[in-house]
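Student: With the input below, show me the fold.
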Amino acid sequence: MPDTGTGLALILGASRGLGLGLARELLGRGWHVIATERGGRAEPLHDLAAEAGGRLEIERADINHPDQIEALRGRLAGRSLDLLFVNAGVANDPAETAGEVSTEEFTRILVTNALSPLRAIEALAPLVPAGGVIGAMSSGLGSVANNESGGWEVYRASKAALNTLLRSYAARSRDSGHALLLIAPGWVRTDMGGPDAALDVETSMRGVAGVIEARRGKAGLAYLDHRGQTVPW
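Tutor: Modelled structure (predicted):
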């Protein structure tokens, strides 16, 4: 049985939305959490820290700045993470096609959603011992096999790129003993998901946390949704 309900988690990108929701859910399950904010003080995250009885630490790091990730690794040297989870997601207008998006906007989304998460994983993975979980927030929209409806072209491409990069990482890290995880949280009522989404943050992150805990000690890569069901690549 996996060891659930305890451990040290690092969540990159926890100032709001899904990242904040995951931090709150893990705290409720007894975890100690290190959460990052990108820029100025994120009041909801700091409010959560005030309620957490010392079990929530806040660090500052912008995932798009490798020097900041390296500095974070230095500050965490000597600590052992049971969970490293990268929550990064930006989007453009979902109706904007590949033929319409500017090169600059395309680059911004692909760097933030795919390249920077993998760079962060590369930098911070040495802090996770064998049996620990390394995960990233993907999306059901990142499934190439399930793309029958179109839309969200650039965002889809970025999450498909994230999936491919982590799959490549898994292929060359088979001896690490890490449980690698891509999570599709569902359509969630966040700033990105909008008010009409099917799930609230609490329901989605309750499922995500359960999936994370179930993966502890299971080496290899899985692409799962918040219910623990496999998502087609």
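
Student: From here on, just use CA atoms for contacts and neighbour counts.
Tutor: Noted.

Student: And the longest helix along the chain, what does it pack against?
Tutor: The single longest helix within the chain, with elements called by DSSP state H, is helix 153-171. Secondary structure elements in contact with helix 153-171, counted by 3 or more C-alpha pairs under 8 Å, 6 or more residues apart in numbering; DSSP states H and E, are helix 103-110, helix 116-124, strand 220-225.

Student: JSON lines for those, including mean neighbour count and distance to Met205?
Tutor: Listed next are those as JSON lines, based on neighbours: other C-alpha atoms under 10 Å; distance: least, C-alpha to C-alpha, whole Å:
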{"stretch": "helix 103-110", "mean neighbour count": "16", "distance to Met205": "23"}
{"stretch": "helix 116-124", "mean neighbour count": "19", "distance to Met205": "19"}
{"stretch": "strand 220-225", "mean neighbour count": "21", "distance to Met205": "11"}
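
Student: One more, please, to line up against the first structure:
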Amino acid sequence: MQDSFWHNHYHLEPYYVNGRGYDQYRPAYELGWTAAEKYPGDFASITPLLEAQWGRVSGASLLDWRQVVGAAHAAWERVRSAEPAAALPRPQLLAVVQGLQRLNLQTVKSLQIAAAQTPQGLLQQVLGRHGQDFESASRELTREFTLESTAAGGRSFAGSLLRGWEAIKAAMGPHTDQSLLDASEEAERILLLAYGVALRESLPEAAHSLLQRQAMAVQRSIEALHWLRTCMPGGI
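Tutor: Model (predicted):
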């Protein structure tokens, strides 16, 4: 069960690095979920022990301990907090979804800003298509959760998520295609992290499935931007 969960969620974690497969993190997850059942105490007290074990259990992973300690901690924490959680109350669920809905629209705006400052070409087409996808995701959340009546409940959640995006927006000026691509990818990463935070909540199954599907779409968009940067240097 733990293996399946992390296989489906590892790319939503803040320590994930684009392009790394699950096999690079899996030994750390297993180390963490095993340690949660094997050793008493908090994670900090067993960290030196786990670090000493990493070289022996890392298997095919090419990552060092500093690159996977977050994964081990996350797996340890998930086991330790595995007691059945009460379902998220409806008002809180709507507040979380409202935050994602608004952040999707803010990401659309950031991509529009970037697209307006790059000449017509592949980059502009990709940013425009991503913007349409995020706008569709926002509409889907509004439709599925009837969000028109939940604006007040979502303000604090949305405000906390948008701080990083506002910083990106403020930094966007008449830069190069490369810097606009970087800023656009960063905006999408903030959106993906927001989905990761939401998916850690005790969501109803249908809501979890919908948000996970949208999160996977954001991940694919990020991978497309990453490919555009690495495979078409100077040709954007």
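
Student: And the TM-score between these chains?
Tutor: Here the TM-score of the superposed chains, computed with TM-score structural alignment, normalised by the length of the first structure as the reference length, equals 0.32; 117 aligned residues with a C-alpha RMSD of 5.4 Å.

Student: picking that back up, would you turn the helices and strands packed on helix 153-171 of the first structure into JSON lines with distance to Leu165 of the first structure?
Tutor: Below are those laid out as JSON lines (distance: least, C-alpha to C-alpha, whole Å):
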{"stretch": "helix 103-110", "distance to Leu165 of the first structure": "12"}
{"stretch": "helix 116-124", "distance to Leu165 of the first structure": "7"}
{"stretch": "strand 220-225", "distance to Leu165 of the first structure": "12"}
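
Student: What residues of the helix or strand harbouring Gly32 of the second structure count as buried?
Tutor: Gly32 of the second structure is located in helix 22-38, with elements delineated by DSSP states H and E. By neighbour count, with 16 or more other C-alpha atoms under 10 Å as the criterion, the buried positions of helix 22-38 of the second structure are 22, 24-33, 35-36.

Student: follow-up on the earlier one: out of the helices and strands packed on helix 153-171 of the first structure, which is closest to His32 of the first structure?
Tutor: Of all these, helix 116-124 sits nearest to His32 of the first structure, with 17.4 Å by C-alpha to C-alpha.

Student: Which strands or helices does that closest one pack on?
Tutor: Helix 116-124 of the first structure is packed against helix 66-75, strand 83-86, helix 153-171, with contacts defined by 3+ C-alpha pairs under 8 Å, 6+ apart.

Student: Can you convert the buried residues of helix 22-38 of the second structure into JSON lines and add a column each for distance to Gly99 of the second structure?
Tutor: Output for those, formatted as JSON lines (distance: C-alpha to C-alpha, whole Å):
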{"residue": "Tyr22", "distance to Gly99 of the second structure": "29"}
{"residue": "Gln24", "distance to Gly99 of the second structure": "32"}
{"residue": "Tyr25", "distance to Gly99 of the second structure": "29"}
{"residue": "Arg26", "distance to Gly99 of the second structure": "31"}
{"residue": "Pro27", "distance to Gly99 of the second structure": "34"}
{"residue": "Ala28", "distance to Gly99 of the second structure": "31"}
{"residue": "Tyr29", "distance to Gly99 of the second structure": "29"}
{"residue": "Glu30", "distance to Gly99 of the second structure": "33"}
{"residue": "Leu31", "distance to Gly99 of the second structure": "34"}
{"residue": "Gly32", "distance to Gly99 of the second structure": "31"}
{"residue": "Trp33", "distance to Gly99 of the second structure": "31"}
{"residue": "Ala35", "distance to Gly99 of the second structure": "35"}
{"residue": "Ala36", "distance to Gly99 of the second structure": "33"}
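
Student: ok, how many other residues are close to the residue lying closest to Leu18 of the first structure once chain neighbours are set aside?
Tutor: Distances taken as C-alpha to C-alpha, 6 or more residues apart in numbering put Val201 closest to Leu18 of the first structure, at 6.3 Å, once the chain neighbours are dropped. Taking other C-alpha atoms under 10 Å as the neighbour definition, Val201 of the first structure ends up with a count of 21.

Student: List the contacts of Gln132 of the second structure.
Tutor: Val108 (C-alpha atoms under 8 Å, 6 or more residues apart in numbering).

Student: quick one: it from Pro91 of the second structure, how far?
Tutor: Counting by C-alpha to C-alpha, to the nearest Å, the gap between Gln132 of the second structure and Pro91 of the second structure amounts to 28 Å.

Student: before we move on, what about Leu141 of the second structure?
Tutor: 15 Å.

Student: which residue ranges form the strands in the first structure?
Tutor: With DSSP state E applied, the first structure shows strands at 8-12, 32-37, 56-60, 83-86, 133-137, 179-184, 220-225, listed in chain order.

Student: May I see these arranged in JSON lines, with distance to Asp47 of the first structure as well?
Tutor: What follows is these, written out as JSON lines (distance: least, C-alpha to C-alpha, whole Å):
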{"stretch": "strand 8-12", "distance to Asp47 of the first structure": "17"}
{"stretch": "strand 32-37", "distance to Asp47 of the first structure": "13"}
{"stretch": "strand 56-60", "distance to Asp47 of the first structure": "10"}
{"stretch": "strand 83-86", "distance to Asp47 of the first structure": "21"}
{"stretch": "strand 133-137", "distance to Asp47 of the first structure": "23"}
{"stretch": "strand 179-184", "distance to Asp47 of the first structure": "26"}
{"stretch": "strand 220-225", "distance to Asp47 of the first structure": "29"}
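
Student: Select, out of the ones you listed, the one closest to Ala171 of the first structure.
Tutor: Closest to Ala171 of the first structure of those, according to C-alpha to C-alpha: strand 220-225, at 9.0 Å.

Student: what angle sits between that closest one and strand 133-137?
Tutor: The directions of strand 220-225 of the first structure and strand 133-137 differ by 40 degrees, with axes from the mean of the first three to the mean of the last three C-alpha atoms, to 10 degrees as the criterion.

Student: which other residues reach the helix or strand where Ser45 of the second structure lies?
Tutor: Applying DSSP H and E as the criterion places Ser45 of the second structure in helix 43-57. The contact list for helix 43-57 of the second structure (C-alpha under 8 Å, 6+ apart) reads 27-28, 31, 39, 65, 73, 76.

Student: Can you tell me how far the residue nearest to Leu18 of the first structure is from Leu72 of the first structure?
Tutor: In this structure, Val201 of the first structure lies at 27 Å from Leu72 of the first structure, with C-alpha to C-alpha as the measure.
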